[in-house]
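Peer 1: what follows is a predicted structure for the sequence shown.
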Amino acid sequence: MNQEPIVEISDVSFAYQAELVLKDISFDVKRGEFLGLIGPNGSGKSTLLKIILGLLTPQKGTVKLFGKKVQEFSHWHRVGYVPQRAAMQNFTFPITVSEVVGMSVRKQEKSAVAQALRDVELFDKRNALMHELSGGQQQRVFIARALATKPELLILDEPTAGVDIEAQVNFYDLLKKLNQDLHLTLILVSHDIDVIVNEVTTVVCINRTLICHLPPAKFVREDYLKEVYGKHVKFVVHGH
């Protein structure tokens, strides 16, 4: 794996008015990593994603994308983003899968749309209406929309919220394939500890501060779980 850092987060702190949300967060995301970002509700995960995407400016510290400070970064086609399903539109109006994926590219780049749909194994659904798809299939469409610009970094915020278990398993299999076959660097925010441990190559735990940044095998220790989620949390490994 190329150890070049794609994302560099250095001493980042952020507050909403007087409420401190993030304090002195520092870690890198290396090229080719599949990084899982985990923490309880209100831990600052979504805020950190917004800072990485340049949507919020930290009061302290810096974020770099591909070696450039995020405020100076202009090559946003290199970064794909899949937001939480809860924040997405309810597709009750007639729009096709191809039309949704094509929102991220110019009209003349139809080949990019077709390839992105092949990458997520939905090319045969290209003319289907969005409301005809299952929740898991809709999430694949949103990933395809992000992939159509041929990004090197893909950021996903709780992508399986509201998706059934079977669709979740298939979804994470797809992410592993994208990471391994397309050499995509992934940042995945999830509450699912099992997924983080079983699927990713690196775990970052935050709860306003950085709790740990380490391989998943080392994360499976109750003291980390207690520090992040409280003393009553137990880790249970489920079959995949």
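Peer 2: Thanks, I have the structure now.
Peer 1: CA only for contacts and neighbour counts going forward, please
Peer 2: Fine.
Peer 1: let me know how buried residue 11 is, in neighbour terms.
Peer 2: If you count neighbours by other C-alpha atoms under 10 Å, residue 11 ends up with 15.
Peer 1: let me redo that: residue 91
Peer 2: Per other C-alpha under 10 Å, the neighbour tally for residue 91 reads 13.
Peer 1: wait, isn't residue 186 in contact with residue 154?
Peer 2: Yes - taking contacts as C-alpha atoms under 8 Å, residue 186 lies within contact range of residue 154: 4.9 Å.
Peer 1: more crowded one of the two?
Peer 2: Higher neighbour count among residue 186 and residue 154: residue 186, with 27 against 23, using other C-alpha under 10 Å.
Peer 1: state the distance from that one to residue 108.
Peer 2: Using C-alpha to C-alpha, to the nearest Å, residue 186 is found at 28 Å from residue 108.
Peer 1: how about residue 148?
Peer 2: The gap separating residue 148 from residue 108 is 12 Å, by C-alpha to C-alpha.
Peer 1: more neighbours: which of these two?
Peer 2: Ranked by neighbour count (other C-alpha under 10 Å), residue 148 and residue 108 place residue 148 first, with 25 against 8.
Peer 1: which residues touch that one?
Peer 2: 101, 102, 104, 105, 112, 113, 115, 116 (C-alpha atoms under 8 Å, 6 or more residues apart in numbering).
Peer 1: ok, and here's another one to check against it:
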Amino acid sequence: MPLKAITLTNLYYSFDSIFVLEDINLEIPEGCYLGIIGPNGAGKTTLLRLILGIIKPQRGQVLIYGVTPEEYLKSEPIGYLPQRISQTIYEFPFTVEELVRSGHEKFKKDNIEWALDVFKISHLKKKLIRELSGGQRQKAFLARAIACRPRILLLDEPTTGIDPYSMDELLQILESLNQDFGITIVVVTHDIATFAHEAKCILCLNRKVVCLGEPQRILKDEYMGMLYPEHTVFPHKNA
């Protein structure tokens, strides 16, 4: 039986006394490739931040391999790609190599070369980030996220702003990271159709767990109607 990489128990989180996550109970086994889908304001990004320990739940518990995020991060890294990061800070005068190196304070040169090679951007390592295309920038930030050789990789909308060719290449690389290197991957996405073919499991989130299971079972009209009900008002668009 695989180890539990991430365990969420009775998790609640609120903004201004309005809960954006309620009673979340979830176990993510080691080696899982999980896609998280849901409408704006459903709490998807907030959930990733709780797993990372950036914010703490008002109620409930987050465990990474049986310990709190704070304890886990003292000895092990978690790879993380924030939402739209490659579109917001690419004007910084970093080369690709410098950017990837900045991903972890205890970087090793071999890991930097490995991450660049995984995303097929070794030939770009001396180029400035601002000189790259959108797809190349996204690969550079993803290489930064894995340069610490994490066991867990959290991605928030990784396909935003990239062309179809780069998207296909990126999806192949993520599949390899999961299958060949055993990295547990959690992806927040609005690109439901694409990740239905990639993820092993889909979590439908709308402040609560709507449903969880294999993509072919979850992505049916009955569940999509529950996940995206008409005339629903969400208090925090970017939650």
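Peer 2: Cool, the structure landed. Since this is a predicted model, take the numbers as computed values, not measurements.
Peer 1: all strands for the first structure, in order.
Peer 2: Using DSSP state E, the strands assigned to the first structure run over residues 5-16, 19-30, 34-38, 60-65, 68-69, 79-82, 153-157, 185-189, 202-207, 209-214.
Peer 1: turn those strands into TSV, columns for distance to residue 144 of the first structure.
Peer 2: Below are these laid out as TSV (distance: least, C-alpha to C-alpha, whole Å):
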stretch	distance to residue 144 of the first structure
strand 5-16	21
strand 19-30	22
strand 34-38	18
strand 60-65	22
strand 68-69	26
strand 79-82	10
strand 153-157	11
strand 185-189	14
strand 202-207	24
strand 209-214	29
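Peer 1: among those strands, which is nearest residue 44 of the first structure?
Peer 2: strand 19-30 (5.6 Å; C-alpha to C-alpha).
Peer 1: residue ranges for the helices of the first structure, please.
Peer 2: For the first structure, the helices defined by DSSP state H cover 45-52, 97-101, 110-119, 135-147, 165-181, 193-199, 216-219, 222-229.
Peer 1: distance of the residue nearest to residue 172 of the first structure when sequence neighbours are not counted from residue 177 of the first structure?
Peer 2: Spatial nearest neighbour of residue 172 of the first structure, excluding adjacent residues (C-alpha to C-alpha, 6 or more residues apart in numbering): residue 199 at 7.2 Å. To residue 177 of the first structure, residue 199 of the first structure is 11 Å away according to C-alpha to C-alpha.
Peer 1: want to throw the contacts of residue 148 of the first structure into a markdown table with neighbour count?
Peer 2: Conversion of the contacts of residue 148 of the first structure to a markdown table gives the following (neighbours: other C-alpha atoms under 10 Å):
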| residue | neighbour count |
| --- | --- |
| 101 | 25 |
| 102 | 24 |
| 104 | 19 |
| 105 | 16 |
| 112 | 21 |
| 113 | 28 |
| 115 | 17 |
| 116 | 26 |
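Peer 1: so how far is residue 209 of the first structure from the spatially closest residue to residue 24 of the first structure that is not a sequence neighbour?
Peer 2: Spatially, and ignoring its direct neighbours in sequence, residue 24 of the first structure is nearest to residue 11 (4.2 Å; C-alpha to C-alpha, 6+ apart). According to C-alpha to C-alpha, residue 11 of the first structure stands 10 Å off from residue 209 of the first structure.
Peer 1: overlap of the contact sets of those two?
Peer 2: Shared contacts of residue 11 of the first structure and residue 209 (C-alpha under 8 Å, 6+ apart): 23, 24, 25.
Peer 1: just the buried members of the residues you listed?
Peer 2: Buried members of these, counted by 16 or more other C-alpha atoms under 10 Å: 23, 25.
Peer 1: can you list the shared contacts of residue 11 and residue 209 of the first structure in a markdown table and add distance to residue 168 of the first structure?
Peer 2: Output for those, formatted as a markdown table (distance: C-alpha to C-alpha, whole Å):
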| residue | distance to residue 168 of the first structure |
| --- | --- |
| 23 | 32 |
| 24 | 33 |
| 25 | 29 |
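Peer 1: which one of the shared contacts of residue 11 and residue 209 of the first structure sits closest to residue 31 of the first structure?
Peer 2: For these, the closest approach to residue 31 of the first structure (C-alpha to C-alpha) belongs to residue 25, at 19.6 Å.
Peer 1: how near is the closest one to residue 206 of the first structure?
Peer 2: As defined by C-alpha to C-alpha, residue 25 of the first structure lies at a distance of 8 Å from residue 206 of the first structure.
Peer 1: got a list of what the residue nearest the centre of the first structure touches?
Peer 2: The centre of the first structure sits closest to residue 156, judged by C-alpha atoms, centre = their mean, with a distance of 2.0 Å. Each residue near residue 156 of the first structure by C-alpha under 8 Å, 6+ apart is listed here: 81, 82, 83, 84, 186, 187, 188, 189.
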